[in-house]
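> Okay, sequence plus prediction incoming.
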Amino acid sequence: MSTITLAIPATTQPLGAIRIDHGQAQLRTEILAEETAVALVYNGISHAVMMASPLDLEDFALGFSLTEGIIQKPGELLDIELITAENGMTVEIQITEQRFAQLKQVRRNLAGRTGCGLCGQDSLESAIRPVAQVVNPVSLAYQDVLQAMEHLCALQPLNNATGAAHAAGWWRDGQILVREDVGRHNALDKVIGAAARTVARDGVLVISSRASYEIVHKAAAAGFGIVAAISAPTALAVRLAREAGVTLVGFVRGERMTIYSHDGRIVR
């Protein structure tokens, strides 16, 4: 792949720091990723506060709404307004009255934190939720999975500048859609939101992290049948993938990968 030059995202902050290397101190400027409290407000009622990167928040709002089951299809989200405040950002989301009535019935108190998609759940039952079944799962050549991860690793301007972000991408027909965030679950919600109005669910979701329970759960909820991670899955994630009909691939690095579920869908 040819070298790609990526611009430094605006959602970064240069700060002075001292680097010590082999006992020698050097004053330098470090580029740090911004992390912001993002309040998701549905029809005027606050539902969740997530720590996230303040970019692509419209995609995040749609993806989160879908993967959390707040709405069932993109058209049930009617409007999004971003409001900047002194201590964070508010995403005002308007959903249909039917979905809002259901949300009020099952509303739970989420308080998300970076790297933890389940923080704030108030019971084991609400944390370990039933998983959606993937309908009409697809097959993919293993070379496409390797290419997808290669492209994902090359298209991470926020992480390249700061070393502090995760990325998620949707690879399909040789093209990839990528979103970044300081939280891996947020990055996945963003790419799911960006792809939500596309009917197709073929190709592969790729992530620059381990494959946790929540990653598989969100992919299944959005109808994606193949998930590939640069690192390992958890045992719970593998069990969930097998239950949901998701092909789960880990350790996608260079020319190798490990397939943990429904291996027949990766064509060799």
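Arrived safely, thanks for sending.
> CA atoms for contacts and neighbours, from now on please.
OK.
> how many neighbours does residue 227 have?
24 (other CA atoms under 10 Å).
> For stretch 137-148, give me every contacting residue.
171, 174, 176, 202-204, 206, 224-226, 228, 245-246, 252-256, 264-268 (CA atoms under 8 Å, 6 or more residues apart in numbering).
> Which among those count as buried?
171, 176, 202-204, 206, 224-226, 228, 245-246, 252, 265-266 (16 or more other CA atoms under 10 Å).
> and of those residues, the nearest to residue 79?
Nearest to residue 79 among the buried ones among the contacts of stretch 137-148, counting by CA to CA, is residue 224 at 24.9 Å.
> ok so, going back, farthest-separated two in the buried ones among the contacts of stretch 137-148?
Longest span within the buried ones among the contacts of stretch 137-148, CA to CA: 176 and 245, 22.9 Å.
> re the thing from before, from the buried ones among the contacts of stretch 137-148, pick the one nearest residue 5.
Using CA to CA, the buried ones among the contacts of stretch 137-148 come closest to residue 5 at residue 176, 16.6 Å.
> List the contacts of the residue lying closest to residue 152 once chain neighbours are set aside.
Distances taken as CA to CA, 6 or more residues apart in numbering put residue 169 closest to residue 152, at 6.3 Å, once the chain neighbours are dropped. By CA under 8 Å, 6+ apart, residue 169 lies in contact with 152, 176, 177, 178, 179, 188, 191, 205, 206, 207.
> Residue 169 in helix, strand or coil?
strand (DSSP: H, G, I helix; E, B strand; the rest coil).
> Just give me the closest of the buried ones among the contacts of stretch 137-148 to residue 117.
Set against residue 117, the nearest of the buried ones among the contacts of stretch 137-148 by CA to CA is residue 206 (17.5 Å).
> State the distance from residue 262 to residue 242.
7 Å (CA to CA, to the nearest Å).
> Between these two, point out the one with more neighbours.
Neighbours were counted for residue 262 and for residue 242 using other CA under 10 Å; residue 262 has more, 18 against 15.
> give me the number of residues near the residue nearest to the more buried one when sequence neighbours are not counted?
Of all residues not flanking residue 262 in the chain, residue 247 sits nearest, at 5.1 Å (CA to CA, 6+ apart). Here the number of neighbours of residue 247 (other CA under 10 Å) works out to 26.
> tally of neighbours for the nearest residue to residue 69 once chain neighbours are set aside?
Excluding the flanking residues, the one nearest residue 69 by CA to CA, 6+ apart is residue 221, at 7.8 Å. Residue 221 has 19 neighbours, counted by other CA under 10 Å.
> and residue 221, how far is that from residue 63?
Distance from residue 221 to residue 63, by CA to CA: 10 Å.
> same check, this time on residue 196
For residue 196, the distance to residue 63 - CA to CA - is 7 Å.
> So between these two, which is more surrounded?
More crowded of residue 196 and residue 63, by other CA under 10 Å: residue 63, with 27 against 19.
> helices or strands next to the helix or strand containing that one in the packing?
Here residue 63, judged by DSSP states H and E, is contained in helix 57-67. Helices and strands touching helix 57-67, as assessed by 3 or more CA pairs under 8 Å, 6 or more residues apart in numbering; DSSP states H and E, comprise strand 77-85, strand 88-95, helix 184-195, helix 213-221.
> this is the comparison structure:
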Amino acid sequence: MNLADVPLRPGSAELLPVRGVRAREIFDNRDWVAVEIPVALEFNGIAHAVMLATPTDLPDFALGFALSEGILLGRNELYGIEEEYAPEGITLKLEVASAAFARLKERRRSMAGRTGCGLCGTESLAHVARTLPPLPPGPALSKSAVARGMRELASLQVLQKVTGAVHAAAWCTAEGEALLVREDVGRHNALDKLVGALAKGTLAASTGFIAVTSRASFEMVQKTVAAGVPLLAAVSASTSMATAVAQETGLTLAGFVRGDDLVIYTHPGRLNGLPANAGGFQQCM
């Protein structure tokens, strides 16, 4: 396959010269490299955060970030997004309702995002966790649906297949069909893009689940709960803080979802065949 003919999203990757060794032979070639640039977010003219991101689906990213961070309580509080391009990066200028802007000023965070970061630049411990409403029961799901969703997510990662450098997040139906997929160099960014796409669309977020290609960190759990999705399936492990938040909010948290295998950290009763106390399951604090 000629990589130059792969249908990539504009701006998501670029061909760069590389030198390597295969079978003890040195080679020179060109290879696809995922684009990573600074993306700044401004709210009503006030700079708030700078993230390193892949410059695709930026309106989804801006909306999803604002919703998952609790700056916006709903899409109706966003009046518009303007994209400003400069040699050093892209600025997303969001015009938001006065109530949202007041909310932002109350819990202002100065952040410098990195692709592997968790809570970069948070000003105080009080800003780490925020109160989220508990999730409704949601649909009964099956282990096979979760496995299907993860498989479909992998098959739909166009940028990852070409560059090997990005994460992805997908919203899947209760049957495991991946209907929305977003990719980015940062796992948080990919999930924010997905949250924004869900908010803009007509899909009922609470009727399905989210699958991600990363570990289930605290922020990934918090963003999933904020989106009203009852189950998060991750290809890698959970953390203690993520597990505690998932337990408190009613999120079913699944990790190590690989093939037909998985590990359930919280609320296993939402999955068919896994009653809440099966096998001596211990409820997390």
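Now that the structure is in, tell me what you want to look at. Just so we're clear, the structure is a prediction, and the values are computed from it rather than from any experiment.
> Just to be sure, which of the buried ones among the contacts of stretch 137-148 of the first structure are found in strands?
The strands, defined by DSSP state E, take in 171, 176, 204, 206, 226, 228, 252, 266 from those.
> closest to residue 102 of the first structure among these?
Looking across those and measuring by CA to CA, the closest to residue 102 of the first structure is residue 226, at 29.8 Å.
> Now check the closest one against the second structure: what is it aligned to?
Under the alignment (TM-score structural alignment), residue 226 of the first structure pairs with residue 231 of the second structure.
> Against residue 173 of the second structure, how distant is the spatially most central residue of the second structure?
Centroid check for the second structure by CA atoms, centre = their mean gives residue 191 as the closest residue, at 1.3 Å. To residue 173 of the second structure, residue 191 of the second structure is 16 Å away according to CA to CA.
> Kindly report the same for residue 94 of the second structure.
From residue 94 of the second structure to residue 173 of the second structure the distance is 30 Å (CA to CA).
> for the second structure, what spans make up the helices?
Along the second structure, counting by DSSP state H, helices occupy 58-68, 98-106, 143-155, 158-163, 187-200, 218-226, 240-249.
> post-alignment, the third one versus the first structure, mean distance?
I take that to be helix 143-155 of the second structure. Following the fit onto the first structure, the mean deviation recorded for helix 143-155 of the second structure is 0.7 Å by mean CA distance after the TM-score superposition for the first structure.
> Pull out the buried residues from that helix.
Quick answer for helix 143-155 of the second structure (16+ other CA under 10 Å): 143, 144, 145, 146, 147, 148, 149, 150, 151, 152, 153, 154.
> Looks like residue 39 of the first structure contacts residue 50 (just checking).
Yes: taking CA atoms under 8 Å as the definition, residue 39 of the first structure is a contact partner of residue 50 at 6.5 Å.
> Tell me how many other residues crowd the closest residue to residue 72 of the first structure other than its chain neighbours.
Spatial nearest neighbour of residue 72 of the first structure, excluding adjacent residues (CA to CA, 6+ apart): residue 66 at 6.0 Å. Here the number of neighbours of residue 66 of the first structure (other CA under 10 Å) works out to 23.
> Check residue 7 of the first structure too.
With other CA under 10 Å as criterion, residue 7 of the first structure counts 11.
> residue contacts, it?
residue 157.
> Kindly report the same for the one 10 residues further on.
Residues touching residue 17 of the first structure, when contacts are defined by CA under 8 Å, 6+ apart, comprise 27, 28, 29, 30.
> and the gap between the first one and residue 12 of the first structure?
This points to residue 27 of the first structure. 19 Å.
> Between those two, which is the more surrounded one?
residue 12 (18 against 10).
> So the closest residue to that one other than its chain neighbours versus residue 230 of the first structure, what's the distance?
In this structure, residue 12 of the first structure finds its nearest non-sequential neighbour in residue 33, 4.6 Å apart by CA to CA, 6+ apart. Applying CA to CA, the value for residue 33 of the first structure to residue 230 of the first structure is 21 Å.
> same question, residue 61 of the first structure
Residue 61 of the first structure is 25 Å from residue 230 of the first structure, by CA to CA.
> who has more neighbours, these two?
residue 61 (24 against 21).
> quick one, what contacts the more buried one?
Contacts of residue 61 of the first structure (CA under 8 Å, 6+ apart): 40, 80, 91, 93, 189, 190, 193.
> what's the answer for residue 65 of the first structure, then?
residue 71.
> Then residue 78 of the second structure?
63, 72, 94, 95, 96, 97.
> What count of nearby residues applies to the second one?
Residues near residue 72 of the second structure, counting by other CA under 10 Å, number 22.
> Repeat that for the third one.
When neighbours are counted by other CA under 10 Å, residue 94 of the second structure registers 22.
> just residue 133 of the second structure next, same as before
The number of residues near residue 133 of the second structure, taken as other CA under 10 Å, comes to 12.
> same check, this time on residue 192 of the first structure
Other residues lying near residue 192 of the first structure total 32 when counted by other CA under 10 Å.
> That one contacts residue 223, correct?
No: contact criterion CA under 8 Å: residue 192 of the first structure and residue 223 do not qualify, at 9.8 Å.
> Does residue 224 of the first structure touch residue 201 like I think?
Yes: using CA under 8 Å, residue 224 of the first structure is in contact with residue 201, at 5.4 Å.
> I'd say the residue nearest to residue 12 of the first structure and residue 160 touch.
No: the pair residue 33 of the first structure / residue 160 is not scored as a contact, 10.3 Å apart, by CA under 8 Å.
> on that earlier part again, tell me which residue of the second structure matches up with the residue nearest to residue 262 of the first structure.
For residue 247 of the first structure, the residue aligned by TM-score structural alignment is residue 252.
> got the contact list for that match?
Counting by CA under 8 Å, 6+ apart, residue 252 of the second structure makes contact with 230, 231, 232, 246, 264, 265, 266, 267, 268, 270.
> Pick out whichever of these sits closest to residue 220 of the second structure.
Taking CA to CA as the measure, residue 220 of the second structure lies nearest residue 232 of the contacts of residue 252 of the second structure, at 8.6 Å.
> Is that closest one in contact with residue 253, as I believe?
Yes: using CA under 8 Å, residue 232 of the second structure is in contact with residue 253, at 5.2 Å.
> coming back round to it: how near is the residue nearest to residue 72 of the first structure to residue 32 of the first structure?
Distance from residue 66 of the first structure to residue 32 of the first structure, by CA to CA: 30 Å.
> Look at residue 33 and residue 160 of the first structure and report which has more neighbours.
residue 33 (23 against 17).
> Return the distance of whatever residue of the second structure lines up with that one relative to residue 187 of the second structure.
Using TM-score structural alignment, the equivalent of residue 33 of the first structure in the second structure is residue 34. Residue 34 of the second structure sits 14 Å away from residue 187 of the second structure, going by CA to CA.
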